[in-house]
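Undergrad: just coords:
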């Protein structure tokens, strides 16, 4: 290894093996200067003699000794400089130089070399290089778009140029304390000198290398290598800065010459041009001159020769043209029409695209949608979908409930009418002339496992079945007009739920904010707790709309109560025994914001006994609603007061939701199989928690089976101001590669085998530049789209389909990024999407039209390779390509030329095929300029140009226009050569420990074919790794290999270490009004074999029945003791105590049976208290009825006497002869109990107490005393 030398004299040049790009050496044409680079140097670090994290100052070892701190910083050997400082993943690592800087007292120049680790996911953030401690600030960093920057005097100052982070870079920043100016030198050249601001820090600070003083993830810490740190206490001149750079750069230049020479020779050897062609002659001459140089040659001479070689190669290649080879037999992945799609949103009548009067999509919009040919449509959107409840968006429009915006508390944001509901989007998407597959985003913010399973049943179960029990959702779908299942395959659980912030305005974590670990809650679920959270209206969660309106019987809701699963034939009746929030956890407060400004109201069972001023409320635990009084029974909250609620709610996490959906799908497939149907439902579930933490938690919980991939939204960030439109375009293409594509690659590397990235939103974000409506964005989309296809995303959906034509943005982002623009006409309402809108397609929509007419018609992605890829001045690839093959052999080749100024001569080769005489179809989307955009006035200013070209030779020669997207369709069938075949087998190291499978199972496999081997450990054992010939090839249970040779895989297992099993035990009641239940002891988890008691206590008027588990009785003892051996939820069942029914005997007799007959109706042996009975007396001939008496007291003078039983009694009917002139005894008033009147049937008279009535009046008389 080369040792670095401390240079105390004149700078010189030595050779080394590191390659540098030419832009880094643009100054090298000048002759080297003899400049002393020691002048003003106070510290120099070369990292050759670091001892126990102490870094000596080579200039002066008596002071400024550096120290390495943190676990992610170390010394790397064998770098281009010998030993170098190395930063790996983490936020704590730094090198600290003590007490070295005070920018108020001294000027400084600090330089370093660094090589950034480009595998790092930068997430559009800045990265710190040099930072001061204490009150000091960032002295040097590089930004998300690769410019250098400083904040030394509290003003962001940026370099003019960007840097290529894929190569070693040299940077120097000089600060002048007198002028307060900062200068940047990039690879020896002065970039700029600018005002640094006036907020100077007068403090002697430490200098931190590679980390912000406040360790964290924004800005990012350095990743990669750092070396040759120099600190000067003066402002270096441009000449001195150049000399510092030259002291190391020259050593690196000669190897670059060697590599460039090698490339030139290989190009010349191809013989693509006639030897007499001018470009061929110039290239040979340049090669000859380069071969004369050695490592001792002058830097300027080496630099100039490299330039000449590169110029000669550039001209040679231009004469040849861009050579693209398509390999039809190299199949990379399968694709479907649905692979390329769009993100649409239900809100505001689909942003004006839906006619809520006709309840159908508008014709003008539909025509544009059909032109674009989207293969899939994401619904109900992104952030807007997080609180969407699908059950409230189906059925008659007038019965639907306004939905809640994902950022519901922004000013003016109210409830959203779900006119464009689930039925409407499905009816549109599955039209014969549309055929877009639905990708459904489940509203995790207000969802549950049961609700998600119901959704799958509604979408995918056959009508007449009811796989989930309860509501027959498939039948409701049929009633809504769609008898056949929709067969939705793809489900995202939430949208960007990993994004924190303020609930209601910026956060997408909703109920997860109420837990201690939002990421853990998203994965596993848990109890969310909220304290004095303002309560909301059911259909409007905006805080301003949620205050009391002063009316009677107001109802407010707890935002994150669980959704009631509903019952009834129409699914609109609340399930009675459902608990939307935890009972006993609810407190209600009324007042205004601020401690002491609101007061607690009492939660009671009923308001029936509440007074007019009683501050009492009731809670309906079925749906988490809060009910106030009417001013007679319970006080009305004063108008304008806020209602607050404290509560706890147990929420389902991703795992529970996904399991419920997949279980429901399995049930649907069982039903289909039993009915003899070949229909098979699929359910692919993707997480919206876009972090490595989610991936790790799923693996740690052994839950990988419950997710199929991770949704990634690789927005590139803002390309910057668009005054310089060319710079905006160049920045956008750079961001496409460095962020838009690289971010997905990073996640692909993180994901386990078999899991895929899902690109359900992407684009340039957040910029409001009109260039987003131009050809610039169209080229960006095409460039990233083809890479997303290669990276394996099952569907790729641009955000978004339609938005308002404007110059601004809303809380969901800039309106300019929509591929179809909605232009409001007179009377149109952008707040609701009602009214008349006109529509036009942007060039971005034309990109989708081009893809749908070509590439998307293929079923297999096939190989493409450029002979050489030119790098543009902005550091990006000049062109890219992708190709697909249809089942009939038709080839569809798509090429993007991102060079905004130059057309490219293109030569297309099809491997194994002579194209001579073949005619191909060509589609080109370019426009006159990269800034061109469409409008209502000019809807086709940028449109697809169609043409045909006939190949005049073996290859096809075309011109790829600047800033263009081009597709080439070769319809002739290609007969591929027979592929090479190999064997692939798999075995276990011990069949008692585990099993192995291979998919697909074949005798022979084609070269390049993908084979998946899966290892499954048996109980008591665990998987270790896969090996081939004793060498480990994977530690994942599912291993995908590309067939290249005969292969025998061995799955290795080992015995598991014993694990203490733990389970959960919970108790609930069938009705909390009847009793209570608890577990003793009360713990979160119980060890297997532990004794536990479940204790049930009945309330007054009720009695305990039994304990049940999953509906099966397990005990009739109120205290039930059992041994824990699994997760258990016990239900204590109570019933109302029934009082015994009291029965008495009633008899009737006549005073003389000769005179008449008597009977009771009904005639029974005994009667219940309260029963109505009629005594009937019938006089015989010659006699007449007088009255009824009980114990000698007259109770009625009616022959038919109706009364209510309240005791045992004997009634006597008294008759007399007709000839007699009866003179009945006149009893005392207190002995009378006579009924009179003309109604024919006596009123009811209670016997007990001898209650009497005269007509409508009842008089109570005392008993006659003996």
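TA: Alright, I've got the coordinates. None of the values given here were measured: they were computed from a predicted structure. Numbering: from 1, shown residues only.
Undergrad: make it CA atoms for all contacts and neighbour counts henceforth
TA: Fine.
Undergrad: let me see the ranges of the strands in the stretch 701-850 of the chain.
TA: Assigned strands in the stretch 701-850 of the chain, in chain order: 709-712, 756-759, 796-799, 802-804, 809-810, 813-814, 820-824, 837-841 (criterion: DSSP state E, counting those that start in this stretch).
Undergrad: then this one, side by side with the first:
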């Protein structure tokens, strides 16, 4: 079968005919107010920014296939697909995989770049990873699609000065003067030398990624109450075999490979490194914030025998069992056999130490905003625990990861669990707004709410995230984000490599290369992008059929409405998997005129998804529907997402 890609897929989507059920007597009423939607904490929802259509853009493997490193440009077809979907915001260098990323190793000529260390999930936790798709390549990608970038700032093995240097590289002018407020390298001039004299102007920066998850603790405490304080204020934590969250935390490693602990090689001047730099020593904690006192002396063992730490090796005897450390990089160094003993080849090396003293969110935000005061620095600990621990100390934005993990116990139950999960996600966002309002009563001082990842976790097969059931779930999440005044939204993920067996992976916005295509979620966003620049207005649905899940009931129709001037747009999700629903749409206080443009995304089944062998199973049909007496009556097909575009007799309210 011929594989359609790029604009060919979009044309096919628009041309595909999905049968529409015959109109029936409408018992459901959708009333669209002219008034701006107001959140539960009293804030009128602003105009919908283009940044609401974003994706998590991971850096490894040429951005998981979106970049052609040999040609120095985006991969074939990815630009047109991104533009058609309205993709505006790329979250770089990704999430969990980027927790140990170092931007300085990903810039300049390819031959000069160093390897990176994977933070987990993709490419193996703590494993060495490439640096081909660096910040400059990502910006070329963003420029090609007409979009922008939000940067997740890694905090593990990094410092506030490193983060400030990152801001300097991306945002400061290359003016020939030393503009780095931290001193040292003028990173703006380095960017200019790398081919981009003008600043990139990155506005949104996020400190850390999911530090509340047990698989992303790294050097921090396993106690969440302690860990959140370390996240905010910095601190230290002892790394041992007994109480570390990861295997081999008491090992020694080399280079960017922090997965495979080393045994001694028997050579002179052996050098290794601890997993989490820097190394703290007794006395460091005096006057410093943090938790975990006292800071104890490191304990290094060679074949189970404790060796002694010394400051220098040059004055040591040939057989002295000693070592020295370089604290900032976590280095552990042995003698040459003349000045200090050499650990014998094959000897086991164990190193228990205190990782620290690390800086926290407060220090990072301060250092970054000294470079560019206009940026927003978001907290990556998007949970109530952070809001409570942070208190009234100012911050710019709170980065939420809005995931659901509904149980997958049978197809009908799985479907209902998934759709009901949007009820919980909406409630979660409202709760965040309430909590932030309690800490910051003045709305102008209140941190913005941004969603820096959303989707689902823990489904039994990868393709489920591509299916129409999942597309409808994402549509419901997006509607809730609009009504909760979310200012930036990142879907997970842009693309991925083919599956291990070489097959196509459809569970991303554009699937996997080299045959990227318009997935169901990309088609959904192509409808939602028409709402950018409008503001949400209040909508009520009466007579809405109720659907049942094991966790509770939810309305079959989920409706979000926006207005700009006299133009109204409604996204109507019919989540009933079997039944069409006829409804009358009324513009309260106004009348609809002319015909409505109706764009319906649908498929044969909630289990349908797009793949190279069947690229348009989820498709969009456009039609015109006449209004009558100022209203529109329309039948919304089962398991569909329908964009209705109406013109009113007068403009909507402010």
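TA: Perfect, I can see it now. Note that the structure is a prediction, hence the values are computed from the model and not measured.
Undergrad: if we can go back for a sec, kindly reformat the strands of the stretch 701-850 of the first structure as a markdown table containing distance to residue 1161 of the first structure and mean neighbour count.
TA: Below are the strands of the stretch 701-850 of the first structure laid out as a markdown table (distance: least, CA to CA, whole Å; neighbours: other CA atoms under 10 Å):
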| stretch | distance to residue 1161 of the first structure | mean neighbour count |
| --- | --- | --- |
| strand 709-712 | 78 | 26 |
| strand 756-759 | 80 | 24 |
| strand 796-799 | 80 | 27 |
| strand 802-804 | 79 | 25 |
| strand 809-810 | 79 | 13 |
| strand 813-814 | 81 | 18 |
| strand 820-824 | 80 | 24 |
| strand 837-841 | 78 | 23 |
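Undergrad: any idea which of those strands gets closest to residue 147 of the first structure?
TA: strand 813-814 (24.8 Å; CA to CA).
Undergrad: for residue 438 of the first structure, find the nearest of the strands of the stretch 701-850 of the first structure.
TA: Closest approach to residue 438 of the first structure among the strands of the stretch 701-850 of the first structure is made by strand 796-799 (11.2 Å; CA to CA).
Undergrad: now residue 881 of the first structure. Nearest residue, chain neighbours left out?
TA: Nearest residue to residue 881 of the first structure in three dimensions, chain neighbours excluded: residue 895, at 4.4 Å (CA to CA, 6 or more residues apart in numbering).
Undergrad: aligned counterpart of that neighbour in the second structure, please.
TA: In the second structure, the residue paired with residue 895 of the first structure is residue 572, using TM-score structural alignment.
Undergrad: its match should be in a strand, yeah?
TA: Yes: secondary structure assignment (DSSP: H, G, I helix; E, B strand; the rest coil) places residue 572 of the second structure inside a strand.
Undergrad: any idea which helix or strand comes after the top strand by length along the first structure?
TA: For the first structure, the strand with the greatest residue count under DSSP state E is strand 322-334. Tracing the chain past strand 322-334 of the first structure, the next element assigned as helix or strand by DSSP states H and E is strand 340-343.
Undergrad: with the second structure superposed, average distance for that following strand?
TA: On the superposed models, the aligned residues of the second structure are on average 1.5 Å from strand 340-343 of the first structure, with distances taken as mean CA distance after the TM-score superposition for the first structure.
Undergrad: over which residues of the second structure does that strand lie when aligned?
TA: Counting by TM-score structural alignment, strand 340-343 of the first structure pairs with residues 53-56 of the second structure.
Undergrad: over to stretch 437-446 of the first structure?
TA: With TM-score structural alignment applied, stretch 437-446 of the first structure matches the range 148-157 in the second structure.
Undergrad: and that stretch, end to end?
TA: Distance between the two ends of stretch 148-157 of the second structure: 27 Å, counting by CA to CA, to the nearest Å.
Undergrad: if we can go back for a sec, got a list of contacts for the longest strand of the first structure?
TA: Contacts of strand 322-334 of the first structure from elsewhere in the structure, counted by CA atoms under 8 Å, 6 or more residues apart in numbering, are 790, 792, 859-868, 883, 885, 891, 904-911, 974, 976-977, 1008.
Undergrad: would you turn the strands of the stretch 701-850 of the first structure into JSON lines with distance to residue 131 of the first structure?
TA: What follows is the strands of the stretch 701-850 of the first structure, written out as JSON lines (distance: least, CA to CA, whole Å):
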{"stretch": "strand 709-712", "distance to residue 131 of the first structure": "32"}
{"stretch": "strand 756-759", "distance to residue 131 of the first structure": "36"}
{"stretch": "strand 796-799", "distance to residue 131 of the first structure": "38"}
{"stretch": "strand 802-804", "distance to residue 131 of the first structure": "43"}
{"stretch": "strand 809-810", "distance to residue 131 of the first structure": "35"}
{"stretch": "strand 813-814", "distance to residue 131 of the first structure": "33"}
{"stretch": "strand 820-824", "distance to residue 131 of the first structure": "45"}
{"stretch": "strand 837-841", "distance to residue 131 of the first structure": "48"}
